[in-house]
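In: any chance you can model this:
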Amino acid sequence: MLYLFCFIDRTNIGNARLVGFEKDLGLKGYDYNAVLSYFYISYILFEIPANMLCKWMGPGWFLPICTIGFGISSLAYAYVKDIHSAAGVRFLLGAFEAGLLPGLAYYLSRWYRRSELVFRLSLYIVAAPLAGAFGGLLASGILKMTSVAGLRTWRMIFFIEGIVTIGVGIIALFTMTDRPGSARWLSEEEKDLAISRLKSERVGVTEVLDRIDKPKLLRGMFCPITLATSWIFLLINITVQGLSIFAPTIIRTIYPKHTVISQQLHTVPLYIAGAVLTVAISFASWKYDRRTLFMLISGPLIVIGYVMFLATNNPQVRFGATFLIAGGAFPFGALCNAHVSANVVSDTARSSAIATNVMMGNLGGLISTWSFLPRDAPNFPIGNGLNLASSTLVVITAAAMLVWMKFDNKKRENVDVSSKLAGLSQKQIQDMDWRHPAFRWKL
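Out: Down below sits the predicted model:
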């Protein structure tokens, strides 16, 4: 629920655009793209500090407070008057949302083993495409109303969705539990079992929740798998974030003669396709305990979709292509965050690895805000060409990463673990993290 409304509050600006957002605020030229960019600037700046704060405060407090914050920001959007206030509120929205995606991934990693994590991540990341579907339906329903609290048209969307988000955040403040050890609804035996399950697969670690320290922090950020996966997440978010913000605009280019409500509703089925494949692919990834393989299955769907989109102006073919694009792109949220989590050891390294991955992903989001420019309308060949190139690079990078991981695992098989650890203190062994000679990359 938290991530559903996080994504709705992020993307409802795309729905507002269809009903006079730009005209009412006097936005011209590239002003709309600039307003979108302010969100990603704050998101990127606060990403890693937010996840460190999440670990320090505890997710049970941090995540609901973030939700209330971006709910208030969404509510404030109902009252913006010009580009300056719109950009300022958008910056605040990004600052509050920065901690949620990595914070939730880190939170769930406190409960589930590495092979189990990807499917559990998908059960909240599926809220991203569902937010697109639900957001389109909700916006269509809101726009049928005459006014709310003296507000009309697009301002009603921000007001109502902001109020609901604040309510969800307040409920979470009283219901979320930090970790298995503090869960009132678990018995002592169940708490011990939950902690033992996590500890059993962490090489060289004696505690599940460690203190924040610099060596482990840097191990998570600069792990080669974190860097490679973060590059993939950057590339894929050019598509995911671009689709989320510009889907109503893209549908308008396919069906220009349809009513605004019809255009809003046409975004719903492609998001449902994205939601179904997010859960299905993540479930298969969990059962086979493979993440890179399913990146190589999902990536080509996006490539094919953009080839179809660029190759024809036929509305039916283009609309069908959006299903392939959404279905291939949305599963990467769960796959990439689970992959970086699986390939570090300590709690601190995991929190910084996930934060680095999401920060890089939002660099892709920043790029996406400039991928569909007014001068490129109505068919946006530059924006669609950029997405074709980035999705092709995703497939190439995932293939190269898989080959390297297999090669390095074979190399580690020949290392004498005892001699490598001889003379090292327990602290030095723990700080090795993924450099520990007994550690193996999870494919």
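
In: C-alpha only now, for contacts and for neighbours.
Out: Fine.

In: what residues are up against residue 263?
Out: 248, 251-252, 255 (Cα atoms under 8 Å, 6 or more residues apart in numbering).

In: in stretch 200-208, what's buried?
Out: 202-205, 208 (16 or more other Cα atoms under 10 Å).

In: er, stretch 408-415 I mean
Out: Residues 409, 412 are the ones in stretch 408-415 that count as buried (16+ other Cα under 10 Å).

In: do the same with stretch 427-440
Out: Going by neighbour count (16+ other Cα under 10 Å), the buried part of stretch 427-440 is 429-434, 436-440.

In: just the closest of those to residue 407, please.
Out: residue 440 (11.0 Å; Cα to Cα).

In: name the helices or strands packed onto the strand or helix carrying residue 88?
Out: Taking DSSP states H and E as the criterion, residue 88 maps to helix 83-97. On a contact count with 3 or more Cα pairs under 8 Å, 6 or more residues apart in numbering; DSSP states H and E, helix 83-97 meets helix 31-57, helix 59-77.

In: beyond it, next helix or strand please.
Out: helix 100-109.

In: let's compare: structure for the following, please.
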Amino acid sequence: MDRTFSSDIEKTSEKASIHDLELAAQPGVVLAASGARHVAVIDEAAEARLRRKFDVRLLPVVAAIYLFCFIDRANIGNAKIAGLEKDLGMSGLDYNVLLCVFYISYTVFELPLQLVTKKFGPGKTLPIFTLLFGLFSLVMGFVKNYGQAIGVRFLLGIAEGAIFPGLAFYLSRFYRKDELGFRLSCYLVCTPAAGAFGGLLASGLLKIDSIGPYRSWRCIFIVEGLITMAIGLIAWFLMPDRPEACKWLTDEERALAEVRIKSENVGQSQAIDTLRKKAVLQGIFAPSTLVVAVIFMFNNITVQGVGFLYVLSPTIVKTIYPNETTINLQLRTVPPYVVGAFVVLLTGYLSFKTRKRALYMVVCAPFVTIGYSLYISSMDPQVRYAAAFMVATGSFAFGALTTAWAAANVTSDSARAAAIGTVIMFGNCGGLISTWTFLPKDGPRYLPGNSFNLAGSVVMLVLTAGLWTWQVRENRAKENGRDDHYLVSKTEEEIQLLGTKNPHFRYSV
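Out: Now for the predicted structure:
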């Protein structure tokens, strides 16, 4: 069966341009007329084979990078209950400050490093930053005082600032808009999986009393840091920068991969453009980008609070099961993460099949609301543990869906890099906020933090529904010709910079 979709070279005239003919000349592609528009027809079987190659070759490497980078980021929660605070002389709000420092550098450097990734290519920069991330995690196992820990966490935040948005941007060079969400979920599932696997790994490492002079909590950083460094080194040889650099593709498959992405970059003459300031600004300030960024910010307040501070962290599980051993507390954090991981994959797959993102965000948000309502209303341990499952079910799916939604609603590689970087930068502002939502003085009920996250879940739902409605109205207005005048007397270069104003662009909900 053939799959038909609007190409980026659709014209208001029925006459095909030179670029139309170049597109039609690619293997497996036929240019067909559809009213006043030209569309590219791609052999669906060839496209499916190509997609499977990307899945097998790229996703395992990307998932491994993200899994251990997230473990290295969140393992401080495991180290906390294993003696980190006592050994470093920490007290009061020192732990919150330690978390906060990470997010300050993460947030400040994220967008600039995303542009660096765009300029030099994610296939080169991501393995380097993964290696650095593992190195800084390793060094964390050797810190002797609180000041050194602060410095290392700051450096860790810089390295992480390139990885999360860079991985999403990297996959956007290989997958179409409707395919991207599920592929993002295939590695973002490592957020809850990292909680589960990290808890299991930490449990095993804590059974080791020491390695030489280093106590068990230091072993967590040392072992996990070494693993991440190894993954970074391996990734250098396994991550091609773009489809045309994939030696394991045939010439026909490389051409098809180029056409697939080019066809969705409305108004663009190439799949991967040079870094352009106007395109970057379009990606940052697009209405869809900004609204999705705020949604992800509120979601990340919950997700990061889940891992580091409260909902599923060993610290709060200890308040539910005060008589359990440290190792059993680690294991108690695993089941909610497993449920969260399943929901991430399920919503990602459904978004791929139905070509929708907003729908599943609207479905997931109420679970977060219910979870925090239970935390506020009850101190019963079983109810609060059930609430942990509700929060995990509703919150983890947003990472893939919001990133894919932002990436789908821009029109060039430069704009996509900027849009993804902006959304994730806002998300990490949420992470920064999360470090102050659950303070020691508010335990064990943590009413301020739970109330704040309850309100945030409502904001997420309202903004998602509102943006969805706005995009549908915008598409209807474009169909009625509202933006046709933007093409009048425009040069090819000016058309490329129209962005979402191009009358052939349609918002993807």
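
In: turn the buried residues of stretch 427-440 of the first structure into TSV, including secondary structure and distance to residue 85 of the first structure.
Out: Shown next, in TSV, are those (DSSP: H, G, I helix; E, B strand; the rest coil; distance: Cα to Cα, whole Å):
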residue	secondary structure	distance to residue 85 of the first structure
429	helix	51
430	helix	48
431	helix	46
432	helix	47
433	helix	45
434	helix	45
436	coil	50
437	coil	54
438	coil	54
439	coil	50
440	coil	50
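
In: corresponding residue for residue 319 of the second structure in the first structure?
Out: Aligned counterpart of residue 319 of the second structure in the first structure: residue 253 (TM-score structural alignment).

In: how many other residues sit next to the aligned partner of residue 297 of the first structure in the second structure?
Out: Under the alignment (TM-score structural alignment), residue 297 of the first structure maps onto residue 363 of the second structure. Neighbour count for residue 363 of the second structure, taken as other Cα atoms under 10 Å: 12.

In: please apply the same query to residue 375 of the second structure.
Out: 24.

In: verify the stated contact: it with residue 384.
Out: Yes: between residue 375 of the second structure and residue 384 there is a contact under Cα atoms under 8 Å: 5.7 Å.

In: joint contacts of the two?
Out: If you check residue 375 of the second structure and residue 384 against Cα under 8 Å, 6+ apart, no residue is contacted by both.

In: mind putting the buried residues of stretch 200-208 of the first structure into a markdown table with distance to residue 31 of the first structure and secondary structure?
Out: Formatted as a markdown table, these follow (distance: Cα to Cα, whole Å; DSSP: H, G, I helix; E, B strand; the rest coil):
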| residue | distance to residue 31 of the first structure | secondary structure |
| --- | --- | --- |
| 202 | 49 | coil |
| 203 | 51 | coil |
| 204 | 52 | coil |
| 205 | 51 | coil |
| 208 | 47 | coil |
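
In: got those as CSV, with distance to residue 120 of the first structure columns?
Out: Supplementary listing: those in CSV, determined by distance: Cα to Cα, whole Å:
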residue, distance to residue 120 of the first structure
202, 19
203, 23
204, 25
205, 24
208, 19
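
In: helix, strand or coil: sort out residue 89 of the second structure for me.
Out: coil (DSSP: H, G, I helix; E, B strand; the rest coil).

In: ok, the alignment partner in the first structure of it - contacts?
Out: By TM-score structural alignment, residue 89 of the second structure lines up with residue 26 in the first structure. Applying Cα under 8 Å, 6+ apart to residue 26 of the first structure gives the contacts 82-83.

In: hmm, back to that, can you say which of the helices and strands packed on helix 83-97 of the first structure is nearest to residue 376 of the first structure?
Out: Relative to residue 376 of the first structure, the nearest member of those by Cα to Cα is helix 31-57, separated by 13.0 Å.

In: and that closest one against the second structure, how far off on average?
Out: Aligned to the second structure and superposed, helix 31-57 of the first structure gives a mean residue distance of 0.7 Å (mean Cα distance after the TM-score superposition for the first structure).

In: tell me what that helix is packed against?
Out: In terms of contacts (3+ Cα pairs under 8 Å, 6+ apart), helix 31-57 of the first structure is packed against helix 59-77, helix 83-97, helix 100-109, helix 347-368.
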